[in-house]
Structure formats: structure tokens, C-alpha cells
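can you look at this prediction? I've put the sequence above it.
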Amino acid sequence: MFLTRRLFSLATATILSAAALSAAGMHAAQAQTDVKFTLDWKFEGPAAGFLLAIDKGYFEAEGLNVTIDTGAGSRESIPRVATGAYDMGFGDINALIKFLDEDPSQKVEAVMMVYDKPPFAVIGRKAQGITEDPKSLEGKKLGAPPPDAAFGQWPVFVEVADIDTSNITIENVGFPVREPMLAQGAVDAIFGFAFSSVLNLKAQGIPEDDIVTILMADHGLDLYGNAVMVNEDFAAANPDAVKGFLKALAKGFADAVSDPEAGVDAVMSRNEILTKEIEVERLEMANSMNINTPWVQENGFGGIDEEKLTKSIDLLKLSMGLQGKVTAEEVFNSSYLPPKEERMLP
């Protein structure tokens, strides 16, 4: 009888222990915070930092369950975050400034700068009469996808570069036909991100020495580029999740800088139609031109120079008709960033 009771007690204890462990496991799983994130564009080389943070478990280590979706342009991602359709996202900070200037009540702000130097460019062909001088665009036909962030900067670029637009034709084109139209000579130049359009043109068979890149930042357009944004209601409810997300992302981008091939492997596991050599080159271009700049090397990835952002807003007031309803502090919130030493890139 005693043995039977003892066995029963042991069995009961085992069941209760298993139940407790199961409950603890369920509690740990439930403790993870879901974060829905939208990119600005497709899964291509420059997205490597985001995807490595998933694949290497950096988000998971911060208690986050992150899903990342592709986007439809650097401006289109902004309303996705503002409406709460996505908790966080990646988009053009200049378009965000315009968005908030039109309606300061929108629940979205930037929290981490990624493109310290914007990749906004006009890309043309020598065969079509385009040179590195922006004034060579005068009298030409330019292809522009309306949601493209580079095209969004055209009004300010023509001002700082002193371009006469009276005889320039702008033709609305879709993203899929942008580079093919330039390759075919249907337009003389196109708007786009330098690291995307140049490589897409090479894939179209255009010789590298026939491709001309007019990088707007090299001709007076001293702006920032794409940044990580957050829905303010989500951030208020989940401040530690936002901090953990940015901490993990800094690690992901450091890895993408130190090992671009591994970064591209992460991208290609989600987009198998890509060519690895092209995406490695695209990522290395983005790293050198836009992400791992001299300023970032000195000050760390993800932060901003508030004076530069303030000057950017003043510049956009003149060119984009801003009403002056938004300040640098309202556009960019640095309080969620990890310490500088955790944001240094190799």
C-alpha cells in the first residue's frame, strides 16, 4: 500500500513538474513581442542587414518575433507605418518630413538612420548625351516612377544644381520598365537609387562605361536618405521592443559590412531569382556610398547630426513648399538607439 502511494505521488509530481515546465515554455513563447516590419523595396543586396538580424537570431535574443515584408517604394512605406498596418518600417526620411509637415498628427517617426548619404541619383547614358554635369539633363526626356524617392527630390535638386527644367520632359514610368526603357533609348535618363539602377542597367547589357550616375548628394543636395521608422503608438506600448529591435539591427548591419557574401546569402534565400555576384556588388556599393560613411565610422551607425537634419528641413521648405510645421526633433527620435559603442561598423 505504501509503495503504491509512493509511486502515485512520484507520478503526480512528475506530471505536475512537466505541466509547470510546459507552462513556463508557453509563457516564454508568449513573452516574445511580434514586430511587423516593411522594407522600402524588394529583397535585394542592401536589405542584408535586416535579414541577417533574423537569420542570426539577433531579434530572437531580444525577445522579438520579427516578420519582414517587401515594399513598393521608399515613400510608400511611410503610410504603412503611420496607419499601424506595420509596426516599423524602412523609408525615405525626406518623404517622412513632407508627410509630417502636411499632417503633424500622424503617428510615425524615424528612430535609426541607415542611409547616412542618400543614394538618390539620376542615371543616364553617354550615348544619350548625359554627362556627370547635371545641366546635361536639360532638353532631355527623363523616366520617373512616381513613388520613387529620388524623383521625390527632383524639385530641390533642380534648385541646388541650377537646372533649367523648361525643356525637360518627365515621363511617368513603372519600376519594372524603368531600366529597360533607358536601355532601349526610350528615355535619356531615369531616377533611382544609384546602387539599384546602375546594376540593373548592366544586367540589361548596357556597358559600364556608357552609364553615367549623377549622385544628387555630390551636387549640393546634402540630405539624409532612408531610415528605420516606428509607429508611435506601438513604440509607446513597447519601448523595450523598439530598443531591442535597433540593437539587433545594428549587429545585422555590422555583419553585412564585414561579410557581404553572407549577407547576400540571407537575401537570396528569400529571392532565388537574383544573381549573387550582382547582389554582392550592389551591397558593397550601398555600404561604401551610403551606409558606412566617414561620419558613421566616427560617430556610429544609426544616429544623425541634428544640425544637418535641421538644414535639410530648411532646404526642403524652399523646394517642396513645406509649411514649417515639423522640426528635426519631431522627425527623428534618438532615444531608442543603443549606446555608440554598440553601433560601430567594421
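Yep, that arrived.

drop to CA atoms for contacts and neighbour counts, all remaining ones
OK.

can you map out the strands along this structure?
In the chain, the segments counted as strands under DSSP state E are 33-38, 64-69, 88-92, 108-113, 120-125, 141-144, 169-172, 189-193, 211-215, 226-231.

would you mind finding the most buried of those?
Neighbour counts (mean count of other CA atoms under 10 Å) averaged over each of those peak at strand 88-92, with a mean of 30.

how many residues are close by the closest residue to Ser197 other than its chain neighbours?
In this structure, Ser197 finds its nearest non-sequential neighbour in Glu179, 6.7 Å apart by CA to CA, 6 or more residues apart in numbering. By other CA atoms under 10 Å, 30 other residues sit near Glu179.

coming back round to it: Serialize the strands of the chain to CSV and add fields for distance to Val296.
Shown next, in CSV, are these (distance: least, CA to CA, whole Å):
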stretch, distance to Val296
strand 33-38, 24
strand 64-69, 25
strand 88-92, 18
strand 108-113, 10
strand 120-125, 19
strand 141-144, 31
strand 169-172, 35
strand 189-193, 20
strand 211-215, 19
strand 226-231, 14
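
picking that back up, roughly how far does the residue nearest to Ser197 sit from Gly152?
Per CA to CA, to the nearest Å, Glu179 is found 18 Å from Gly152.

now swap in Gln297 and tell me
Counting by CA to CA - Gln297 and Gly152 are separated by 28 Å.

please state the offset of stretch 177-197 from the chain centre?
Distance, stretch centre to chain centre, for stretch 177-197: 21 Å (CA atoms, centre = their mean, to the nearest Å).

list the buried residues in it.
178-183, 187-197 (16 or more other CA atoms under 10 Å).

what's the closest non-adjacent residue to Thr327?
If the residues on either side of it in the chain are set aside, Thr327 comes closest to Thr310, at 7.1 Å by CA to CA, 6+ apart.

ranges for the helices of the stretch 201-346 of the chain?
Assigned by DSSP state H, counting those that start in this stretch, the stretch 201-346 of the chain shows helices spanning 232-237, 239-258, 260-268, 276-286, 294-299, 306-320, 328-331.

and of the ones you listed, who's closest to Asn172?
Of all the helices of the stretch 201-346 of the chain, it is helix 306-320 that lies closest to Asn172, at 19.3 Å by CA to CA.

do you know how far the residue most central in space within the chain is from Ser74?
Nearest residue to the geometric centre of the chain (CA atoms, centre = their mean): Phe90, 4.0 Å. Relative to Ser74, Phe90 is positioned 7 Å away (CA to CA).

let's bring in a second one:
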Amino acid sequence: MFSKLTALVMGGMLVAGSAMAQDTNIKFTLGWKTQGSDAAYLLALEKGYFKAEGLNVVIDQGEGSGATVTRIMSGAYDAGFGDVNAIIQNASTRPQDSPVMVYQMWNQPPFTIGVKKSSGINTIKDLEGRTLGGSQGTPTMRLLPVFVRKNGLDASKIKTTNMAPNLQEPMLIKGDVDGVLVFNITSYFNLVLNRQDPDKDYKWFNFGDYGMDLYSNGMMVSRKLIQTNPKAVAGLVRAVNKAMLEIGKDQNLGMTAVAKYDNLVDIPVEKRRLQYSFDNLIVSPEMKEIGIGDIKDDRMARAIAIVVEGYQLERAPAVSEVFSREFLPPKSERALTYTKN
């Protein structure tokens, strides 16, 4: 009788222990198809950094950095890599449902106007009298009127035409449009894949250089996850931060994880994209001052005002509705050193 009772008790303890030891399941969406700029998430997965935090993270490809927000709001995903400006839009009308940015990765905005150097467009004033192509609903297209106003351009002299995203670079190459309203980290490499030289033959007017002081992509999580399992959120941030610091010093380490996740990626091109993200979107004086992952509240407030104007939102969400630094490691643990290799 004693042995049976002991066996039952021991069995119950094993079951309970097994239940307690189970990892928290996290469904994570990337911003798009697998790219080199996703390396931190894939390295954290491949090296077991998520597991070490008690997390069972499943990573899926995405449908656009703005779509990350809607995927999380639908309840299909717990976290993802996406655009903070899409959070601002949704937080304006559905603050109780909109996700929260918890690790701001891209400190600089990728929104840009790309033109051929041979077009004669040497300054933004030269955009007047020209036709710009863009995909309807994208931030670069929607925020163009704010860009125009802030820089004293004549909106009546700048024509825009809507086109599918996959047609923007081909039409620019052919000369069917004078410029394209795009994401630099996307368009630059679309030109590379079209056997163009985006440095030698093209010029880029990045919004961030012309008064559009916006943040962009990073890791966001659902409000439900924050409320029900803040420990998991902190674990996600620690794991990704650890991977980011390692990739800053060794991009090949990140690309090994990317290739393991998706063996169809073009490794040389995607390594260039990863390095491009550091050179143009991540490393900045602000990032060096406050550490990777954080923001400046006053700058975010200005960014929110730009998005409110561009998207004609009725309510400006508070910074706290958009971003939380509650889960960030100390600044000393977020000091990123970038060495291109």
C-alpha cells in the first residue's frame, strides 16, 4: 500500500514538475519574407537564447512591417518585428488592442525618395514638376504631404501615381517615373537584384534628413502578453538584445542563423542588407547615447505628431501607449558595438 501511494505521489510530482517546466509558447511574425535584417531573431532562436528564457518561440515569415501590427491585434501572433508608425495609427483608435513596441531596433526611418542621378534631380526642390510613383497606403506615400509641407515645396507641382510595389524599381529603371516613394532597405536591394548600382547611379532623399524625425521597425508584443506574462516579454527582449550585440560584432554569425532558418535566401545579398540596416537604420548618435532598443520620449512625441498629420488621425496617442521601456535591460547591457565584417 505504501509503495503504491508513494508511486502515486511521485507520479503526481513528476506531472506537476513537467507542467511547471513547460516553456511559454510565443508565436512571432517577421516583417516580410526572410531577410538578413531579421538575423537577431533567428540567431536568438538558433542559439537557444529564447529557450534559456523559458520560451518556445515559433517564427513565421511576414506580410509587411505594417501587417505585423494587424497580425498581433487579431490574436494570431504574440509578438513580431514591425513598424512603430503602424502602432501609432492603431493606438489612435484602438489603444486597448494595439501592440506595444518594447525594443526599438531601427532608430532611423527607412522612408525615402529614390531617383536616378541622370534625372537631373539634385535637390528636393527639383522634385517639383516631376512624377513620383508609390504604393498606396505605404508610410512613404502617406507621409509625403507632410514632407512637402515641412520643406516648403509646392504640392501642386509634384504628381504622384499609384503602382504595385513590385513595379516601382522597374518603372524607375525604365524612366516611366522620375522617382519612387519607397523603403530604402527594400528598394536599394531590389535595384541590386535588377543588376543596378544603387550607389553609383541613384540618389536617395531620406525622410529622416528632411525634418521627418521618425522611428521605424523593432520588436513589438501584444498587450495581452504584457498583462498576462510580463516575464515572457522581458525574456524576449533579453534574448533578442543578446543576439543583436553579437551580430553587431559578427554579421556572419547572424547570416548562419538566417541560412539555417531559410536555405533559399541569397546570402551575399542578405548579408549586405543586414549591414545596410546597421549603417543606415540602427547605428546613430542617439543609439550610442541611450543604447539599442530605447527611444527618446520627446522625439517619439514629435514622430507621433507627424504620423497624426500624415494619416489625418483624430487622436494623438501618448508615447506610453506606443512604447514601453519597462522590459529593457540596463543601458550598460545594451551598448552595441558595430564592426562591419
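That came through, no problem. Everything numeric here is computed off the predicted structure, so don't read it as measured data.

picking up where we left off before, Asn65 of structure 1: which of the helices of the stretch 201-346 of structure 1 is closest?
helix 239-258 (9.9 Å).

that closest one aligns to what range in structure 2?
Mapped onto structure 2 using TM-score structural alignment, helix 239-258 of structure 1 spans residues 230-249.

check the fit of the matching stretch onto structure 1 and give the mean distance.
In the superposition with structure 1, the average deviation recorded for stretch 230-249 of structure 2 is 0.8 Å (mean CA distance after the TM-score superposition for structure 1).

for the aligned partner of Asp55 of structure 1 in structure 2, give me its contacts.
Counting by TM-score structural alignment, Asp55 of structure 1 corresponds to Glu46 in structure 2. Shown in contact with Glu46 of structure 2 (CA atoms under 8 Å, 6 or more residues apart in numbering): Ala257, Lys260.

need the counterpart of Phe332 of structure 1 in structure 2.
In structure 2, Phe332 of structure 1 lands on Phe323 (TM-score structural alignment).

identify the contacts common to Phe90 and Ser74 of structure 1.
Asp40, Asn226.

mind listing what the closest residue to Thr67 of structure 1 other than its chain neighbours touches?
Distances taken as CA to CA, 6+ apart place Lys36 nearest to Thr67 of structure 1, at 5.2 Å, with adjacent residues excluded. By CA under 8 Å, 6+ apart, Lys36 of structure 1 lies in contact with Val66, Thr67, Ile68, Asp69, Tyr86, Asp87, Met88.

which residues does Asp34 of structure 1 contact?
Asp34 of structure 1 touches Leu64, Asn65, Val66, Thr67, counting by CA under 8 Å, 6+ apart.

residue in structure 2 matching the residue nearest to the centre of structure 1?
Match for Phe90 of structure 1 (TM-score structural alignment): Phe81.

so that match versus Glu326 of structure 2, what's the distance?
Separation of Phe81 of structure 2 from Glu326 of structure 2 (CA to CA): 18 Å.

same check on Gln136 of structure 2?
From Gln136 of structure 2 to Glu326 of structure 2 the distance is 35 Å (CA to CA).

the two: who's more crowded?
Ranked by neighbour count (other CA under 10 Å), Gln136 of structure 2 and Glu326 place Gln136 first, with 15 against 10.

separation between the more buried one and Ile290 of structure 2?
Gln136 of structure 2 is 35 Å from Ile290 of structure 2, by CA to CA.

what of Arg315 of structure 2?
29 Å.

next: Ala316 of structure 2.
25 Å.

help me confirm that the match of Phe332 of structure 1 comes into contact with Val102.
Yes: if you go by CA atoms under 8 Å, Phe323 of structure 2 and Val102 touch, sitting 6.0 Å apart.

re the thing from before, what's the closest of the strands of structure 1 to Glu102 of structure 1?
Nearest of these (CA to CA): strand 108-113, 12.9 Å.

what span of structure 2 is the closest one aligned with?
The aligned range for strand 108-113 of structure 1 is 99-104, by TM-score structural alignment.

for that stretch, what is the distance to the chain centroid?
With CA atoms, centre = their mean, you get 10 Å for stretch 99-104 of structure 2.

okay, now Asp259 of structure 1: neighbour count?
Asp259 of structure 1: 13 neighbours (other CA under 10 Å).

hmm, back to that, mind listing what the residue nearest to the centre of structure 1 touches?
Counting by CA under 8 Å, 6+ apart, Phe90 of structure 1 has contacts Phe37, Thr38, Leu39, Asp40, Ser74, Ser77, Ile78, Asn226, Ala227, Val228, Met229.

7 Å instead, please
For Phe90 of structure 1, the contact set (CA atoms under 7 Å, 6 or more residues apart in numbering) comprises Thr38, Leu39, Asp40, Ser77, Asn226, Ala227, Val228, Met229.

Asn217 of structure 2 now?
Here Asn217 of structure 2 is in contact with Phe81, Gly82, Asp83, Val84, Gln104, Met105, Trp106 (CA under 7 Å, 6+ apart).

what is the neighbour count of the aligned partner of Glu307 of structure 1 in structure 2?
In structure 2, Glu307 of structure 1 lines up with Asp298, judged by TM-score structural alignment. Applying other CA under 10 Å, we find 10 residues neighbouring Asp298 of structure 2.

what's the answer for the one 10 residues further on, then?
Counted by other CA under 10 Å, the residues lying close to Val308 of structure 2 total 20.

which residues in the stretch 1-150 of structure 2 form helices?
2-21, 39-46, 49-52, 67-73, 84-93, 139-150.

and those helices as JSON lines, adding distance to Ile226 of structure 2?
Listed next are the helices of the stretch 1-150 of structure 2 as JSON lines, based on distance: least, CA to CA, whole Å:
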{"stretch": "helix 2-21", "distance to Ile226 of structure 2": "20"}
{"stretch": "helix 39-46", "distance to Ile226 of structure 2": "19"}
{"stretch": "helix 49-52", "distance to Ile226 of structure 2": "17"}
{"stretch": "helix 67-73", "distance to Ile226 of structure 2": "13"}
{"stretch": "helix 84-93", "distance to Ile226 of structure 2": "15"}
{"stretch": "helix 139-150", "distance to Ile226 of structure 2": "27"}
